[in-house]
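Chemist: coordinates only, sequence not included:
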């Protein structure tokens, strides 16, 4: 069966969006040119393109009960203007503007999609939409996003479980009282095509509607064969547009179709790393173990065009009712049903067996000559869906003569997920035949079957055939596994929280907050395709308490100095089977048909708890047009899951990160806007537990004993945590019509994972550890440039060049196997129109 996906610019989605653009009545209205104040050197009118600032004073969520300058923690808000000026088309691209965030790669057990690391902690399951948890692994778009809020530091008190390093909240575009219609059309290198539409239309003083839509299609610069196509629509209606009582109903739909790229394999593995080598980067220019010089082309793609694919489908329905009482207190209820689906078969290059560099056996005989990449097939299909209801009560009140800005919240949620895989035979559950049963993997037969390809000359159009097995010549279709093989997960939870900013004096504020969560998860692992047993369901219940507290001193009305602390709790099963979770519930389920007792589950798994401490200062300067922030922080996780004696799971892991962060956003002069910052992070795994036990012979006593060796990760940096990261983006209005801009991103070395090389030795009871091999991606600089020209009051032409110097760099480091190569130079020309 061929799984190739075809692109067609005449697709229904593309034509439908074109019809919407052509038929929009708002685009036919005359431009209004009423006078207005200046911003950033450009006169802002109802029709101006650049009407937003780089500076945001308050986040959208009412749980943050003070303006940003008075909030005692690090928060970065990416406003819509920064998203537009940088030509960001996805959440991943927008997050690159924020220092302290890195991006993790997906793998077989970790579904493809957004995987941001905030201050060294995986935040894949800590993403929110309008203050409500956004479930399911997915690649999020920004066409319907007003702004993106990044909270750094332990954050479970705000949103519930997880958020050890921070959280991300996306704010949706919803109807407002302003009438406008905006459209953008982009073309660029590598067949880049993008069209967006944003129409806001008040029908009268009571009813307003808004429609955001998008179509996107592009190849990837510097990558052979890879492409991505998606379209989305987000209509919304608001009743009570100008009144104290309102009802907003919004729907979001996103479909994507792509040929995915897992990237480039690492050069060395623990099986073949030469003596003295302690780090390995992705393979580029090297000499194999058999003496062959290899020069990997930049565009080398190891996937198969006729087999690989990824499709996603996301649907969200949100209903929000709100009433503002006469005393300024607001009651709001938000209900959301969300469902995300994704299917993929993608090629993961290499398998840690040493095919790239080559392998010699103990006798010195070459068993794998090198310059080969195994095309392992990673597959997944499934869905995640949830029904969440959240009620918020917030406002200001006086208590004991003190002003209290408070927010109380009550939340109920049911979330569930189902995950299966693609196989060559559903009845037997036989995996797709790619040579996994053959040793060495890249034998002559496997090369002839295109299960392996060369490092320096891969052909994505190879005529690969799906067979029933590695040793057969019977073709077969690739199909979904049987329903009984799927892993099922369900989470039922409710949480209550209360936050308060107490104004003790005009110069002294106290910020307090706490949350209680009752959390129950149920997991049923998939059965073997041939099994006749009944499903086994395992459940666990946890009660979570989290807090935040901060003291704020205000030297002036526009500045603050603060100290704060906060906590996070990650219970077993917190990722709903939608991310890379070391604390997953189903990993403790025995192979016997008897379910573990609640006490056995309690003993087997514990809640991972994280605490953050921060001291900092924030200043609004130049008549409140520029914001500066500086903070020092420490975050520490205890009860991290590790491997202990006798290969058992224990909770002794201790991870600690310390750092300093500086941020800036806003206008230095009326013509000059800036956005970015610098983050230094000293991340260390203080205790990684033990590796699996090994049996060795004492070279002195001659006794053979089993020993438990310390984990190779102990004392090493966090994965996905660069020591230095810096971003800076700027625009300067040269004239009232012409603007120049640019950006710079620096990321120091990023580690993916640490592994032992060789076996430990024992001499008179003293253990000598083998050296370790760290998989990493090198540091890099990336520079962007932009320019825009205001044609008239309604039209603007914008040019963006991303990665101006065509830097070859890697933006994601996986634990093993591979790293993701970033796109090369991309030029995008956009026509923006707004009435």
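Modeler: Received it, and whenever you're ready, just let me know what you need. What you are looking at is a predicted structure, and each value in this text was computed from that prediction instead of being measured.
Chemist: hey, let's count contacts and neighbours off CA atoms from now on
Modeler: OK.
Chemist: how about stretch 137-150: buried residues?
Modeler: Going by neighbour count (16 or more other C-alpha atoms under 10 Å), the buried part of stretch 137-150 is 137-150.
Chemist: Kindly report the same for stretch 488-506.
Modeler: 488-503.
Chemist: Report the central residue of this protein.
Modeler: Nearest residue to the geometric centre of the chain (C-alpha atoms, centre = their mean): residue 115, 2.5 Å.
Chemist: Please report the distance of it from residue 226.
Modeler: 20 Å (C-alpha to C-alpha, to the nearest Å).
Chemist: Which one of the buried residues of stretch 488-506 is nearest to residue 160?
Modeler: residue 495 (7.2 Å; C-alpha to C-alpha).
Chemist: Which helix or strand lies directly C-terminal to the longest strand along the chain?
Modeler: Across the chain, the strand with the greatest residue count (assigned by DSSP state E) is strand 372-399. Counting by DSSP states H and E, the next helix or strand C-terminal to strand 372-399 is strand 402-420.
Chemist: buried set for the helix or strand just after that next one?
Modeler: Counting by DSSP H and E, the next helix or strand C-terminal to strand 402-420 is strand 422-425. Judged by neighbour count using 16+ other C-alpha under 10 Å, the buried positions of strand 422-425 are 422, 423, 424, 425.
Chemist: likewise stretch 541-558?
Modeler: Here stretch 541-558 shows 541-542, 544-554 as buried, counting by 16+ other C-alpha under 10 Å.
Chemist: hmm, back to that, show me what the longest strand of the chain is packed against.
Modeler: strand 330-349, strand 402-420, strand 422-425, strand 452-454 (3 or more C-alpha pairs under 8 Å, 6 or more residues apart in numbering; DSSP states H and E).
Chemist: Structure two is appended below for comparative analysis:
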């Protein structure tokens, strides 16, 4: 009886397989066809959890399922025809070995519809095998097997990222003469990363900083120079003041070194590009849930489905995110965010294809500006102290970004593409910044006579009664400076590029030329709670109308009070245009020579209204100014390729930073005639790949010098000159890999030597390091397959000590009366810096079948107390030890 049931199951499975082949026009004729059908029927009968493996003789690899979304896009141009020839072309494009597990000669009976366009490796293989009755399975890191299978497709093992999505880069990363660090999606998944800020901890040469008073959100430096306005989203500047979430990231690209030709203004140390997830040909649904300490709850959804095959390849994808959590070790701080990112692509199989995407991100956080400085070091405040008003502090952003990209391929190697964007970035902010004494306006050497002692930050008519050694228990006055802003930034932009390869006198050229332009606006309304004040002795100054608190016992539940007023109403509009090209010439198989140029037009109009300050006799004021900059930038590079697996290069480039670069700082435009900062970078390096591009390594030495650095006179904030010079030189190494046995690796090291080499207003700063530039940084995270279907990960970060200011690197710490007259003599000084730190993180993941896995991430394992985000006026500690537990679903 049992044998007859098995026979019937074999017969039904065989009939279904043959009908499928016949329906697709690929009838399996003769003995070979019946061999294939019999193979399928036999393994369909087994009903095991891994029928595909059995059918092609593969070996199970835990964790191999579900990696499709992390694979990089590659361009395929494989014509319809015999399948064996198409597979050979696929091997050339991807570097993956395809092993055919069929009787000898069987493959010659199959044909394919081909594949054309940008696809992941797994998507391209699916399209090649469409309607053939065949399928594939990963065998190891560099090999897949094709055969007759009775299960759904399992994705090809992902390689280390070897490309970026921006068409302005025509060469693979291995041959691109620039330090480019790609943080792929699998790294974000392993580490449980949820923000851009945490993503960038995997990149050497980047250091993070606290938000500024006028602009909140992600703030950082790249190779020693501020990059707050050098953040891009799919190749277009994303300058909104908000904290970016990683829920819609395919990967994050960090391009360090010369970038001015491709990206325009700014980009002194480099740029950051966020690559969004886009629709593809495969269907999947991923749901990730995360719960943890500090009341963390996070849910993300990533769903993709192909639509309407008759329309030439249409697909829809949606990503969603919701999160609520506290911050470990920081009482009062809370995170509440929601994100939605739908996108649709049409014409995936056609020469003309387009993607329309929309991203909405809402945040309603209780922000944290941390702890106060005590002259040159962190005060003795409790690590958990929150100096704000938990019920009155807020950071509300409501960002909307709509992007349309259209591309037409005239032929392989020739296309034109345009990207249009409209973005709106509203924000409302009220944040409390704790302060003890007023900041030193400049560094003064020992023996210098100063006219007055530091004053209380709360009341500038009172000399500060504390010094650098005052115990925390004796500091009874801590100012609560209120940063209150209501603003809307907007961006309307278009970028059109043509990419072409051609030959001139037998020399192949890869050219990208483009034109871009648009309008950016910023409209901040700022508030103040500082009132003019005259002391009983007749001294004049300001006093904060918000009540002060104490260092050891701040009361976050205290009702907020204070007399606030509008201090300024600003409208800044910048019209920009950029024209550029980059050409790469292939001088045989060993050498490449590239060069490019750009011309930028940047016209900024600035208007500020200053109302009457209550209790002051000063009249209202209105200032309207404009600044026009027309600036060229250049780039040149040489590449030597001693092997198909590596390259050695030299790169040179320039960039510039105009007065109104950020559209948020008004002081730089008050005199209206400050010329742009000019930057020049030299870089030499090498890149190498191993294990068929599964392991990518690169290293570089570099030198960047900034001329005409803008400086503000410490005695007159309206007097700004372009008279400073700054220098950063260093070494950088990085490794990213997806290795056999489930081993993933990301590591990096950077050594940065930064100096102020000339300063008109701050000569005492010459020879000291730039702000927020650690001498050394190191990052490492390794995951590996373990017994019992487990994957484990372990890693850490080291960040060296950092100064808080480039112009005031050290401050006076003690004084004595001047015996020769008025004033005080500085008797000691100290560096104003935060110490370096190590932190360690761990991960453990357990597969619960093909569709589920359970993951635990523990961050800051040793519960280190460290300053993560420094600022000249406040210090934000890093999160304490915390654990996140996730259950992930893949359908």
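Modeler: Received the coordinates, thanks. Here the structure is a predicted model, which is why all the values come from computation and not from measurement.
Chemist: nearest spatial neighbour of the counterpart of residue 287 of the second structure in the first structure, skipping sequence neighbours?
Modeler: Counting by TM-score structural alignment, residue 287 of the second structure corresponds to residue 183 in the first structure. Ranked by C-alpha to C-alpha, 6 or more residues apart in numbering and with sequence neighbours excluded, the top spatial neighbour of residue 183 of the first structure is residue 197, at 4.5 Å.
Chemist: The alignment partner in the first structure of residue 402 of the second structure - nearest residue in space that isn't next to it in sequence?
Modeler: Residue correspondence to the first structure (TM-score structural alignment): residue 402 of the second structure is matched to residue 317. Leaving out its chain neighbours, the residue that sits closest to residue 317 of the first structure by C-alpha to C-alpha, 6+ apart is residue 251, at 4.6 Å.
Chemist: sorry, back to before: of all the helices and strands packed on strand 372-399 of the first structure, which lies closest to residue 598 of the first structure?
Modeler: Going by C-alpha to C-alpha, the one of these nearest residue 598 of the first structure is strand 402-420, 20.9 Å.
Chemist: What is the equivalent residue in the second structure for the residue nearest to residue 317 of the first structure?
Modeler: So, by TM-score structural alignment, residue 251 of the first structure is matched to residue 358.
Chemist: helices or strands up against the host helix or strand of its match?
Modeler: Secondary structure assigned from DSSP H and E places residue 358 of the second structure in strand 352-365. Here strand 352-365 of the second structure touches strand 330-346, strand 394-411, going by 3+ C-alpha pairs under 8 Å, 6+ apart.
Chemist: after superposition, how close is that strand to the first structure?
Modeler: Once fitted to the first structure, strand 352-365 of the second structure is off its aligned match by 0.8 Å on average (mean C-alpha distance after the TM-score superposition for the first structure).
Chemist: can you give me the angle that strand makes with strand 394-411?
Modeler: 170 degrees (axes from the mean of the first three to the mean of the last three C-alpha atoms, to 10 degrees).
Chemist: So the counterpart of residue 811 of the first structure in the second structure versus residue 802 of the second structure, what's the distance?
Modeler: With TM-score structural alignment as the criterion, the equivalent of residue 811 of the first structure in the second structure is residue 868. With distances taken as C-alpha to C-alpha, residue 868 of the second structure is found 10 Å from residue 802 of the second structure.
Chemist: Compare those two (neighbour count), which wins?
Modeler: Using other C-alpha atoms under 10 Å, the more surrounded residue of residue 868 of the second structure and residue 802 is residue 802, with 24 against 18.
Chemist: Alignment lookup: that one to the first structure.
Modeler: Checking TM-score structural alignment: residue 802 of the second structure goes with residue 750.
Chemist: which ones are touching its match?
Modeler: Going by C-alpha atoms under 8 Å, 6 or more residues apart in numbering, residue 750 of the first structure touches 719, 720, 721, 722, 776, 777, 778, 779, 813.
Chemist: Now with 7 Å, please.
Modeler: 719, 720, 721, 722, 776, 777, 778, 813 (C-alpha atoms under 7 Å, 6 or more residues apart in numbering).
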